[in-house]
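Colleague: Okay, sequence plus prediction incoming.
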Amino acid sequence: MRVVLALAPLLLAATPAPITPTEISATVKEISSDAYQGRSPGTPGEARTIAYLVRRLKAIGLQPAAPGGGWTQAVPLIHDVAGTPRALSVTAGGKPVPIAVGTDIAPGTARAADRVRIEGAPLVFVGYGVAAPERKWDDFKGVDLNGKIAVFLVNDPDFAAKPGDDAFGRFGGQAMTYYGRWTYKYEEAARRGAIGALIVHEPAAAGYGWNVAGNSVGGTYALPVGPGEPQPVALQSWISGPFAERLFRAAGLDLAALAVKARSAGFRPVPIGDATLSIDMPVSSERVESHNVLAKLPGSGHPQETVLYGAHWDAYGVGKPDARGRTIRPGANDDGIGVAALLALGKAFKAGPAPDRTIGFGFWTAEERGLLGSEWYARHPAFPIAATVANLTIDILQTAGPSRDIVLVGAGQDSLERDLAAAAARQGRTVTPDAKPERGLFYRADHFSLAKRGVPTLLLMGAGGGVDLLNGGRAGGDKWVSDYTAHCYHQTCDLWSPDWDLRGAVADIEALRTVGWSLANSRAWPTWNDGSEFRAAREESVAQRR
């Protein structure tokens, strides 16, 4: 079999009607209404969401695609809600270091347990906590973490590196890699036997403020631990930057100076003096069955090959009242717009001729809880991974009107970027890379579950950077992003609004429609670029497609 490296000329989907802002708005208005209770997994809000999605998909005329032939794929989740600690203390230098839940720490766990109890666990600073042999980097140097709590810096060693630092350029500059993600750090701590993991929050390095990192509303979710897999750490949490500075100072250490040393390949873990942490925290733990929703438009020529669109249906559910007394975090944009886009795409494709390849639609659960629904799907795929041509994901789109460009998160990764550029050019627009790759958005959406298994991806995420708005320019686009992420991202004000101008969002959806339709009617197999960490996984799948 010959692997085609680029698409044939882009084909416009032959459907009689375009996707409209009105239909996107109507869907978002419905699923972000109070009746859906913020669409949290395992709640009545999920049941209502799933029923709505299945009803819409049936009405469109798509076919069910879940394993076993139904519309839904069961996703088992461990749901832990941490209670108010009965006791929580940190000591350093023989004295207590004041610590407050919510202000300094948001303790949680991913273990299936009814209690987290830790007595006097030593704290060890592990720098960025990266073990990357392919980059000749190991922050751990064989340190024994059993029974200890690892304290991490967020992001990669390269994030704040200067010329002359060992880390400079080794992790792609300020573009966050997977090693910079909080999920990786918790997993690495568990692999090394730590009893707990704390990540020092810093807004620029994390990509969001303490209002997000310190928000434990809804608790934590995790997939069940499989045979041979390590148990999650008993305690996992962010700690605020100011608290971390006080802690290190009380232990006679300079956190800022240690952070500089952590940019050296020779860095070794540093015990935080005699500092210890104790906690006794009740946990409400339950097994939750959530669901992905899967649909397809079967291909007429090569139905075993699939172009897969994706968006997550879940949001943040019900939490503490905000200043106005609102408790529901409705996720209108994140990712109600993505859900609306997939339904509109399914309707548009169904109205036209059958594609040569199958077009699939994945509505994922528990994205907000760590990409869990898409990860479960990737472990148990309905469409074989090797025969999945590409994954095209939508997760937040801007609502400020038409733009001169499309912001692509993860630019420079694969050949699909050229196809998106060609589709944008048909609209008289261009593609702009994510303005702040240091935030690691490429590793924070559901496409990543498929990317790390080798499936080429495109991610459209309106929070990826300020678009060049027709009315307001780049400054207007930057303002939209900063306002949304600072005030409404994961908050009660992520509400549907009749004042949204969705013309720019619809143009983005139409561009992704063109890319997907062209892939579904070609023999092309998109490829990862040289240097991508996902290229090897894709190359291994070539033989499976022959």
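Modeller: On my side now, so go ahead.
Colleague: only C-alpha atoms for contact and neighbour calcs from this point on.
Modeller: Fine.
Colleague: Just to check, residue 126 is in contact with residue 272?
Modeller: No - counting by C-alpha atoms under 8 Å, no contact exists between residue 126 and residue 272, whose distance comes to 9.9 Å.
Colleague: These two: which is more packed in?
Modeller: The neighbour count for residue 126 versus residue 272, taken as other C-alpha atoms under 10 Å, is higher for residue 126 (27 against 24).
Colleague: any idea how far residue 30 is from that one?
Modeller: As for residue 126, its distance to residue 30 is 46 Å (criterion: C-alpha to C-alpha, to the nearest Å).
Colleague: next up, a second structure to put side by side with the first:
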Amino acid sequence: MNTFARLAAASLFALIPATACAQSADEDFVPDIPSENIEAHIRFLAHDALAGRAAGSDGYDIAANYVASQYRLIGLEPAGDNGGYFAEVPMQVMTPVASGGTLVIGEGDDAVALQNGFDLIIAGHPVLDEASITAEVVFVGYGLSLPHHGYDDYEGVDVEGRIVAYFGGAPDIMPSDERSHQQRTSTKRETAARHGAIGYIQLSGTAAEQYARFAERAVSGSSIALAPVGAEPAYSDLQVGAGVALEGAQALFANSGTTFEDVADRLQAGEPASMPLNITVTMTQETTRDLFVDNNVVGMIPGSDPELADEIVVLTAHLDHIGVTDAEGVSTTGCRSNNEEDRICNGAVDNASGSAIMLETARTFMQSEAPRRSLLFVALAAEEQGLLGSEYFAFHPTVPADAMVANVNLDMPVIVYEFSDVVAFGAERSSLGPITQRAAARMGIEVSPDPLPEQNLFIRSDHYNFVRRGIPSVFLMTGFSSPDPRWDEGEGFMGFLNTHYHRQSDEPDSDEEMVILYEQGAKFANINFLIAREIANNDTAPTWNEGDFFGDFYGADR
């Protein structure tokens, strides 16, 4: 038997039943999930044989089959496509044709042509193989429409059939979670398309010499996106998108009666700055693409209450990671080398740990009284490529979309230190907040506010796509506090983030002095179980808090 086969056999059959909670109907009991089970799953999923579980790889397929086998062993009902556990996510590797990306500002002898990969970025297009547009340009500030804040960059300007130009970022007039959402490229793209634009240009104040450092990388490599069948509708309307360096931004304002620098200052001061630029731009793009499929892995525990069983609580964890570097330590997927002899980014903490905790949460439910609502467990593909597995599932679910009443997401619980608090992103926005606090308190754990608002973590994990469908969601992560003074004040979390995140040392038995504390994984799993159980057994489904932006904006149609 080879090494991989021995590993598979050990992981499948050495798991310990969580007998402490078997057949318990007592809402006061605290589960006792075995740390040995958490360890078994992590060691399998983060083994070198899976080569970092990158999207589209054999290693990811092995991981998906492992999770499906665990679902079957645990006793979950298949809830994917065609009566199985797998739910296809159609994706593509898209590659921009550098020579096909052009942008010419103005016409005739005064025209300014930018160089793709130097002072211009025209990346691949997820839907259109090629496009060419010529249109007037309208400057729209930050490119946002925020009437609930009394702010609208599109007020007083007509962008129908035109190209919009805007700055990155967002005005500082809203909470950090919403600001993170508003400054996303996808939000600005959707806003531009809704107002009738046919293309967009993001302006940069970076000089061409510095801009070229990342422009060349942006137009010379491939990236993974959802296949056209699953792409956002805004893509087909916005035929070409670009980013330009300082010199291009200045040229766009040549006929406007003002300067790029002046409108930048006005925008920083909070003054409206939107205007037609009285200039025409021609833009082209060309993209090649290769289609492939990865699978989300979906299993269900049916609810026991006839009146609530049709409502579904979705538990998620992303299964993928970022693969390997090349021989020179370079990776197009984000794997950063900190070990010249090891090319594999194994992803033990990110996110074999979350996947392991999700599996053991499912096992514990199967060994206790059936929940009143149904529970759906989804191991998600391609999170590292832009939350693609969750986006496709949230918008093309294998269950009725209006049946999904809550999402509890697990992503990178940093179980390399003893934690005494957790962070529950999104909890303050819905009735999931008090549920999370009660569950954590049962385990002697506090719930802390977001310690890193500048990291925009609320929009950087899979729960965000369920939020976009109007579903109350919470994303759990270990916090900054620890009873061990070595790890207090964030040293444990930030130590991992600064030293091991997306590096080869995120693996079991790391040579870089990273020790995974599997008992902390079990503690985290106990909290996750208690949260999911209360959601599943409450008389009423979770609700958005009154006046919450995400509830009002996305939940109004549910």
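Modeller: Done, it's in. Note that the structure is a prediction, hence the values are computed from the model and not measured.
Colleague: Work out the TM-score between the chains.
Modeller: Comparing the two superposed chains by TM-score structural alignment, normalised by the length of the first structure, the resulting TM-score equals 0.77, with 499 aligned residues with a C-alpha RMSD of 4.0 Å.
Colleague: From residue 549 of the second structure, how far out is the aligned partner of residue 153 of the first structure in the second structure?
Modeller: The pairwise alignment with the second structure assigns residue 153 of the first structure to residue 168, based on TM-score structural alignment. Per C-alpha to C-alpha, residue 168 of the second structure is found 21 Å from residue 549 of the second structure.
Colleague: Same check on residue 296 of the second structure?
Modeller: Shown here: residue 296 of the second structure relative to residue 549 of the second structure, a distance of 29 Å by C-alpha to C-alpha.
Colleague: residue in the first structure matching residue 144 of the second structure?
Modeller: Aligned partner of residue 144 of the second structure by TM-score structural alignment: residue 130.
Colleague: helices and strands around the longest strand seen in the first structure, which ones?
Modeller: In the first structure, assigned by DSSP state E, the strand with the most residues is strand 270-297. When contacts are defined as 3 or more C-alpha pairs under 8 Å, 6 or more residues apart in numbering; DSSP states H and E, strand 270-297 of the first structure sits against helix 44-60, strand 63-64, strand 72-82, strand 87-92, strand 115-125, helix 338-350, strand 357-364, helix 372-379.
Colleague: which stretches of the stretch 351-500 of the first structure form helices?
Modeller: According to DSSP state H, counting those that start in this stretch, the stretch 351-500 of the first structure carries its helices in the segments 372-379, 416-426, 447-451, 473-483.
Colleague: out of these, which comes closest to residue 257 of the first structure?
Modeller: Using C-alpha to C-alpha as the measure, helix 473-483 is the one of these that comes nearest residue 257 of the first structure, at 30.5 Å.
Colleague: with the second structure superposed, average distance for the closest one?
Modeller: With both structures laid over each other, helix 473-483 of the first structure and its partner residues in the second structure are 3.1 Å apart on average (mean C-alpha distance after the TM-score superposition for the first structure).
Colleague: so how far is that helix off the chain centroid?
Modeller: From the chain centre to the centre of helix 473-483 of the first structure is a distance of 22 Å (C-alpha atoms, centre = their mean, to the nearest Å).
Colleague: can you pull the buried residues of that helix?
Modeller: By neighbour count, and taking 16 or more other C-alpha atoms under 10 Å as the criterion, the buried residues in helix 473-483 of the first structure are 474, 476, 477, 478, 479, 480, 481, 482.
Colleague: Please report how far residue 426 of the second structure lies from residue 465 of the second structure.
Modeller: Taking C-alpha to C-alpha as the measure, residue 426 of the second structure and residue 465 of the second structure are separated by 12 Å.
Colleague: do the same with residue 93 of the second structure
Modeller: 21 Å.
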